[in-house]
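Chemist: Have a look at this fold, sequence not included:
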């Protein structure tokens, strides 16, 4: 297992597909120095490690690992979301979720564990089996499990493909074994009407998604259509905050908006 900082930095650079010369230009250094760092001939300063990690867009959690590998203390705290110092953040998230009602919105962490959700999400989850709703809720598992929302999703093959591609990109960008394990789990779930869960099935109807791929789901016999948006925090300085994402489901047609408003959520 690689523990020295040089090979770790080289791995991140290669993962990003950039040369030593390009990285040197981004980090105000030289290709020779980058080469010496990667081969272990030169020990980078703490500030150089941070600068290289920033230019390589290394996730905050992994920046701490790079600092430790270089012999420095971690710079970014990993504060539990329920800690007292996170009170302002929790309050802000709750306000965002409440303001978005009656439309669904939720907050997930780096492995899609649901840390907060509004009543619009509760409407969509109504009737799911207890074993899927027991804490900790996982958004990917609830969506793609054959006993979860999957049977209610009208364009399951297309939506599933979108979610798996999203997870694949995240697995490639971050060395997260829990995320990889989750991906392997949900990718293996059977898809109704397809013996092979990786079978793409029929292509989506282009006319059904004029500007973005919609999530088309049925709630108590009523077809609903949503477009998903995801927001993250700008320049996070804490591992917990860096891995949070706010997902909102925007009604993709007037009928969906009208139906949700009629529920009085």
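Modeler: Received, thanks. Since we're looking at a predicted model, the values are computed, not measured.
Chemist: from here on, contacts and neighbour counts on C-alpha atoms
Modeler: Fine.
Chemist: mind listing what residue 151 touches?
Modeler: Residues in contact with residue 151 (C-alpha atoms under 8 Å, 6 or more residues apart in numbering) are residue 192.
Chemist: Would you confirm that it belongs to a helix?
Modeler: Yes - counting by DSSP: H, G, I helix; E, B strand; the rest coil, residue 151 is part of a helix.
Chemist: What are the buried residues along stretch 174-188?
Modeler: Within stretch 174-188, the residues that count as buried by 16 or more other C-alpha atoms under 10 Å are 174, 179, 180, 182, 183, 186, 187.
Chemist: which residues in the stretch 51-200 of the chain form strands?
Modeler: In the stretch 51-200 of the chain, the segments counted as strands under DSSP state E, counting those that start in this stretch are 105-108, 114-117.
Chemist: what does the last one contact?
Modeler: Among residues not part of strand 114-117, those counted as contacts by C-alpha under 8 Å, 6+ apart are 93-94, 97, 104-109, 136-139.
Chemist: starting at the chain centroid, how far to that strand?
Modeler: Strand 114-117 sits 13 Å away from the centroid of its parent chain (C-alpha atoms, centre = their mean, to the nearest Å).
Chemist: From residue 208, how far off is the residue of the chain positioned farthest from its centre?
Modeler: Taking C-alpha atoms, centre = their mean, the residue of the chain most remote from its mean C-alpha position is residue 41, at 36.5 Å. Counting by C-alpha to C-alpha, to the nearest Å, the gap from residue 41 to residue 208 is 57 Å.
Chemist: Take this one as well and set it beside the first:
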């Protein structure tokens, strides 16, 4: 059993090293160990200590969930908890998320997990979610399905071709960086969605944002860009996989339209 575990953790570590495109010597230098010892670990001839597994994980920038997987493969207990956001110990995190989302109004903001499922959002997200059919909202809304499915935002995006290319490239890079099989399945699914014959792309003035979100709404064409925020130095798997996407107006028309919508929502 011990030998099988040594082989398993060695294979997993080698896969992560290849994913990061590092040689054994490169990784050994980053992890302050010898290339010879690393070779023995990868081939199963040596069992790495718990400290060594974590040191290699840090050097390889392995996500916390997969660090636990590597520890279990080496017959060690997981190092990181995985808490539900509903737990009492996460109350401060829920409070911080609520404060960020509310403070960002009247501009849209949403919290997503690693698979890009929507965890929560603010009231201003209604401008993007309006008209989305129920089958894209259950069991969980997913950013990529909402944006790229023909029944979602695809038909309303003025620059759908640009947005689609950007989204697929971003998702594929995340798949390659994490090795997450569920993200791979999501990529395979959304990349097969049919592309509208006329994606509506038209000429627009130069923008400081390479691919803004240009969307047709009953209030006019809104132009937005987004930024992503994450929690610093997370020690919990759930927290490490959360991201907050904040949308901002790209022009004065969008600014005024979103502010007007925000005023209506508060009345």
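Modeler: Right, received. Where do you want to start? Note that the structure is predicted; figures quoted are calculated from it, not measured.
Chemist: What does the TM-score come to for these two?
Modeler: With the length set by TM-score structural alignment, normalised by the length of the first structure, the two chains reach a TM-score of 0.92; 259 aligned residues with a C-alpha RMSD of 2.1 Å.
Chemist: quick one on the thing from earlier: ok, the alignment partner in the second structure of the residue farthest from the centre of the first structure to residue 121 of the second structure distance?
Modeler: Aligned by TM-score structural alignment, residue 41 of the first structure pairs with residue 45 of the second structure. As for residue 45 of the second structure, its distance to residue 121 of the second structure is 49 Å (criterion: C-alpha to C-alpha).
Chemist: now the helices: where do they sit in the second structure?
Modeler: Along the second structure, counting by DSSP state H, helices occupy 2-19, 24-30, 35-43, 50-60, 64-73, 91-104, 126-129, 143-148, 160-178, 181-191, 237-240, 252-266.
Chemist: Any chance of JSON lines for these, columns distance to residue 246 of the second structure?
Modeler: Converted to JSON lines, these look like this (distance: least, C-alpha to C-alpha, whole Å):
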{"stretch": "helix 2-19", "distance to residue 246 of the second structure": "30"}
{"stretch": "helix 24-30", "distance to residue 246 of the second structure": "34"}
{"stretch": "helix 35-43", "distance to residue 246 of the second structure": "41"}
{"stretch": "helix 50-60", "distance to residue 246 of the second structure": "28"}
{"stretch": "helix 64-73", "distance to residue 246 of the second structure": "24"}
{"stretch": "helix 91-104", "distance to residue 246 of the second structure": "8"}
{"stretch": "helix 126-129", "distance to residue 246 of the second structure": "13"}
{"stretch": "helix 143-148", "distance to residue 246 of the second structure": "13"}
{"stretch": "helix 160-178", "distance to residue 246 of the second structure": "16"}
{"stretch": "helix 181-191", "distance to residue 246 of the second structure": "22"}
{"stretch": "helix 237-240", "distance to residue 246 of the second structure": "17"}
{"stretch": "helix 252-266", "distance to residue 246 of the second structure": "14"}
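Chemist: Among those, which comes closest to residue 81 of the second structure?
Modeler: helix 237-240 (6.1 Å; C-alpha to C-alpha).
Chemist: so where is the closest one in the first structure?
Modeler: Across the first structure, the stretch matching helix 237-240 of the second structure (TM-score structural alignment) is residues 239-242.
Chemist: That stretch vs the second structure - mean distance after superposition?
Modeler: In the superposition against the second structure, stretch 239-242 of the first structure averages 0.8 Å from its aligned positions (mean C-alpha distance after the TM-score superposition for the first structure).
Chemist: Other residues contacting that stretch?
Modeler: Contacts to stretch 239-242 of the first structure, defined as C-alpha under 8 Å, 6+ apart, come from residues 59-61, 76-81, 109, 232-233, 235-236.
Chemist: Could you tell me how far it lies from the centre of the chain?
Modeler: Remark: stretch 239-242 of the first structure is offset 12 Å from the chain centroid, using C-alpha atoms, centre = their mean.
Chemist: That one: which residues count as buried?
Modeler: Neighbour-count burial for stretch 239-242 of the first structure flags 239, 240, 241, 242 (criterion: 16+ other C-alpha under 10 Å).
Chemist: Also stretch 219-237 of the second structure?
Modeler: 222, 223, 224, 225, 226, 236, 237.
Chemist: Can you give me the distance of the aligned residue in the first structure for the first one to residue 260 of the first structure?
Modeler: For residue 222 of the second structure, the equivalent position in the first structure is taken to be residue 224, counting by TM-score structural alignment. Relative to residue 260 of the first structure, residue 224 of the first structure is positioned 9 Å away (criterion: C-alpha to C-alpha).
Chemist: same deal with residue 233 of the first structure?
Modeler: Distance, residue 233 of the first structure to residue 260 of the first structure, by C-alpha to C-alpha: 28 Å.
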